[in-house]
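A.B. asks: no letters, just coordinates:
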C-alpha cells in the first residue's frame, strides 16, 4: 500500500471514530435527559430463580406479598429500589486458577432508591454459610441440588459449569435466597457488576484515581490517618489483605466499602454523563462484566450524582469475629471456618433496607 493511500485509510478510520464518538455523545446526552425525568423507566425486572427466568410486567411489581408481618409489626415493601450485586472476583488471569474456578472474594449489595436518591452498600461476608446450587453445564442454570457451603463458592460452581455469566447468576441466586430469610421477604437481586480484582486499578484510573483515608496502618499502603491515592500495587493490598489488620475479614469488608464509596465520589465529582462515557468502554470489555445496559448505568449514575454528600451513602456490615464456627464443608470434603449469619439480625437489616414500617 502506498504512503498516500495509507494516510487516506488512516484519516478515514479516524473520521469514522470521531463520528461514532459524536453519535455516542449525542445519544448519551439525549437518553440522559429523558432518564432524569423517570429513571425507573429503564428497569424491567427479571426474576432470577432456581432454573427459571421470566420478565415481570413492570419494575417495582412484587412476585410475592407486598407486606410482611414481623414481631407484631407490619412492613410494606419499598417501591423503585434497584439492587445491583457488586462482585470482586479473585482471579489473577492464570490458566491454573481458571481450572480451579473463580470465586467472588467481594460480595456487596448496592441498593439504590430511585425516588429518594438514597444509596446503601451492604457487605456480605464471603465465608457466610448458606445454600449454593449446582449449575448445569448445558443450560448455565441452577439445578435442584444445593450444598450448604460458603457464599463465595456460588460463583465458582457456576463458572466451572458454564462460565462467568453462569457464575454471576448463581451468586445472585445464592444472595437472594440468603437475604430473603427463608422466603419470608421478597428482594429481587436483578443486576450485577463483577470485576476481576486484578483489573481494579484500570477502573480507578478511568476516573482519575481513588483516594482513601486509612483507618489503621497497612504495610505497603500507608499509615493510620494518611490519605492515599491507590495505585496498581496498593489497590489489591488494600482490598484483599485480611492478615495483619485488626479485625481480619470484617476490616477487609470495610476497606472494600470505602473503596466503592470513594469510587462513587469520583463519579460524582466527574459528573454522571462524563463518568458513564469514561466507564462504558471498560464495561464493554474484559475489565468489568455486567448485565446493566448503558441507559441503566446512566440512570444509576444520575441518582448517585444527586447525592449531596458522599458521606450520606450508608456503609453496612454484619457483626464480627464471634459469629464464626468450624464445620464440615461438603464441597471441600473437610472442615473449614464459616461466618454464621444471625438470622434475626439479617431479617431486621433487610426489612430496614427494603421495607417501610406501616
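C.D. replies: Right, received. Where do you want to start? Source: prediction; values computed, not measured. Numbers count the residues shown, from 1 in each chain.

A.B. asks: drop to CA atoms for contacts and neighbour counts, all remaining ones
C.D. replies: Noted.

A.B. asks: just say helix, strand or coil for residue 160.
C.D. replies: Of the three states, residue 160 takes helix under DSSP: H, G, I helix; E, B strand; the rest coil.

A.B. asks: tally up the residues packed near it, please.
C.D. replies: Residue crowding around residue 160 was assessed by other CA atoms under 10 Å; the count is 19.

A.B. asks: with residue 177 instead?
C.D. replies: When neighbours are counted by other CA under 10 Å, residue 177 comes out with 22.

A.B. asks: so it is in which element?
C.D. replies: Using DSSP states H and E, residue 177 maps to helix 164-179.

A.B. asks: and the next helix or strand past that helix?
C.D. replies: Beyond helix 164-179 in the direction of the C-terminus, DSSP H and E gives the next helix or strand as strand 191-196.

A.B. asks: which residues does stretch 89-108 contact?
C.D. replies: When contacts are defined by CA atoms under 8 Å, 6 or more residues apart in numbering, stretch 89-108 is touched by residues 85-88, 121-126, 152-157, 159-160, 194-198, 240, 253, 256.

A.B. asks: measure it end to end?
C.D. replies: When the termini of stretch 89-108 are compared using CA to CA, to the nearest Å, they are 12 Å apart.

A.B. asks: for that stretch, buried residues please.
C.D. replies: Within stretch 89-108, the residues that qualify as buried by neighbour count (16 or more other CA atoms under 10 Å) are 89-91, 101-108.

A.B. asks: distance between that stretch and the chain's centre?
C.D. replies: What separates the centre of stretch 89-108 from the centre of its chain is 16 Å, taken as CA atoms, centre = their mean, to the nearest Å.

A.B. asks: next one for the comparison:
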C-alpha cells in the first residue's frame, strides 16, 4: 500500500459538505477570498463536478501526482438528491497528448485537474467544467468536528507500512462502529484485503460517504462546519465560482440523504502487456450516464 492515498469517498462527502455549507456561510459573514474560477451566476439549481483525491502528501506536493480516487458528483437542489459515479483509477482511456491508452489516474499527472476533467468529459460524453481537488488531511479534522461517522466494517482490517510518512498502521475489527477521524482514515486507506480489489474499496468509500453526509447534515453539526474553513483552504482546490458556492451553501441543508444515488463505472480487470487495467463496459456505462447525468450529455450517448 502506498504511503500517499486519497479516498474517493471522503473526498466527495467532505467537499460537498464544506464547499456547500461551511464555506458559503463563512464567506458571507467573514469575507474570505473566493476560490479560483470565473464568478459568474449559475442559473441552474444543480451542479456537476469532478472530485479528485491526489496521490500526494498535500496539495503543495501535488504537481505531477496521479489521482488516487475520482468521483463525478451531481448535486440537484430541486430533487434534493445527489448522484455520485465512482471512476476506478485503473480505467483504460485515451488521454490527450499521450500515445496509446493509459490509466485514467495519469491524466492529472500529465496536465493537472484541467486534463483530468477533459479526460472524464471525453470518456463520458458530458459537459463538465468544474473540479474539487483535496488531500487526505482534511478527513480527520472533518470527521472529528462532527463527532465521528458510524459505518459497518465488513471484515477485520489490518495492515502496517513503516515506510509511510507518517508510519501507517491499520487495525480495525469487523462490525458496526463509530469511527473517529484517525480510524476513518484507516478505514479509507485499507486496500489490500478486499476480494474484488479496488471495487470493494470503492463500495466501502461509498458507504462512508453516505454515512458522513447524513451525520454532517444533522442540525447540531451544521453550526460546527464553518470552523473547518481554514482547513478547507489549506487542503482543497476548486474552480467552482463563488456565486455557485454561495448559492449551494445556502440551500444544501435541503439535501435528502435518502436520495443519494451511488454507482461505479461497470467493467472488469484485465492484464494488457503486463499492466493491470480496468476495462469498462461501454454499453452499460452509456446506460448509467444517461440515467444519472442525462441533462449534461453532449454526444449520442
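C.D. replies: Cool, the structure landed. Every value quoted in this text rests on a predicted model; they were computed, and no experiment measured them.

A.B. asks: in PyMOL, how would I select just the buried ones from the contacts of stretch 89-108 of the first structure?
C.D. replies: Selection of the buried residues among the contacts of stretch 89-108 of the first structure in PyMOL, burial being defined by 16+ other CA under 10 Å:
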select buried, resi 85+86+87+88+121+122+123+124+125+126+152+153+154+155+156+157+159+160+194+195+196+197+198+240+253+256
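
A.B. asks: which helix is the longest one in the first structure?
C.D. replies: Of all the segments of type helix in the first structure, defined by DSSP state H, the longest one is helix 3-37.

A.B. asks: buried stuff in that one?
C.D. replies: Residues of helix 3-37 of the first structure classed as buried by neighbour count (16+ other CA under 10 Å): 28, 31-32, 35.

A.B. asks: now for it, which elements pack on it?
C.D. replies: Using 3 or more CA pairs under 8 Å, 6 or more residues apart in numbering; DSSP states H and E, the elements in contact with helix 3-37 of the first structure are helix 272-283, helix 294-305.

A.B. asks: run the last query once more with 6 Å
C.D. replies: Here helix 3-37 of the first structure touches no other helix or strand, going by 3 or more CA pairs under 6 Å, 6 or more residues apart in numbering; DSSP states H and E.

A.B. asks: who are the packing partners of the next helix or strand after it?
C.D. replies: Counting by DSSP H and E, the next helix or strand C-terminal to helix 3-37 of the first structure is strand 46-48. Secondary-structure packing of strand 46-48 of the first structure (3+ CA pairs under 6 Å, 6+ apart): strand 53-55.

A.B. asks: report all helices and strands that the strand it packs on contacts.
C.D. replies: Where contact means 3+ CA pairs under 6 Å, 6+ apart, strand 53-55 of the first structure is packed against strand 46-48.

A.B. asks: what's in contact with the strand it packs on?
C.D. replies: Strand 46-48 of the first structure is touched from outside by 53-55, with contacts defined as CA atoms under 6 Å, 6 or more residues apart in numbering.

A.B. asks: please name the nearest non-neighbouring residue to residue 193 of the second structure.
C.D. replies: residue 157 (7.4 Å; CA to CA, 6 or more residues apart in numbering).

A.B. asks: skipping adjacent residues, who's closest to residue 67 of the second structure in space?
C.D. replies: With CA to CA, 6+ apart as the criterion, residue 67 of the second structure has its nearest non-adjacent residue at 4.4 Å, and that residue is residue 54.

A.B. asks: what residue of the first structure matches up with that neighbour?
C.D. replies: Matched to the first structure by TM-score structural alignment, residue 54 of the second structure sits across from residue 89.

A.B. asks: where does that match land in three-state SS?
C.D. replies: Here residue 89 of the first structure is strand, with the state taken from three-state DSSP.

A.B. asks: also residue 154 of the first structure?
C.D. replies: In three-state terms, and counting by three-state DSSP, residue 154 of the first structure is helix.

A.B. asks: does it really touch residue 134, like I thought?
C.D. replies: No - under the criterion of CA atoms under 6 Å, residue 154 of the first structure makes no contact with residue 134, lying 8.3 Å away.

A.B. asks: what are the ranges of the helices in the stretch 1-150 of the second structure?
C.D. replies: Assigned by DSSP state H, counting those that start in this stretch, the helices in the stretch 1-150 of the second structure fall at 8-17, 24-30, 107-124, 137-145.
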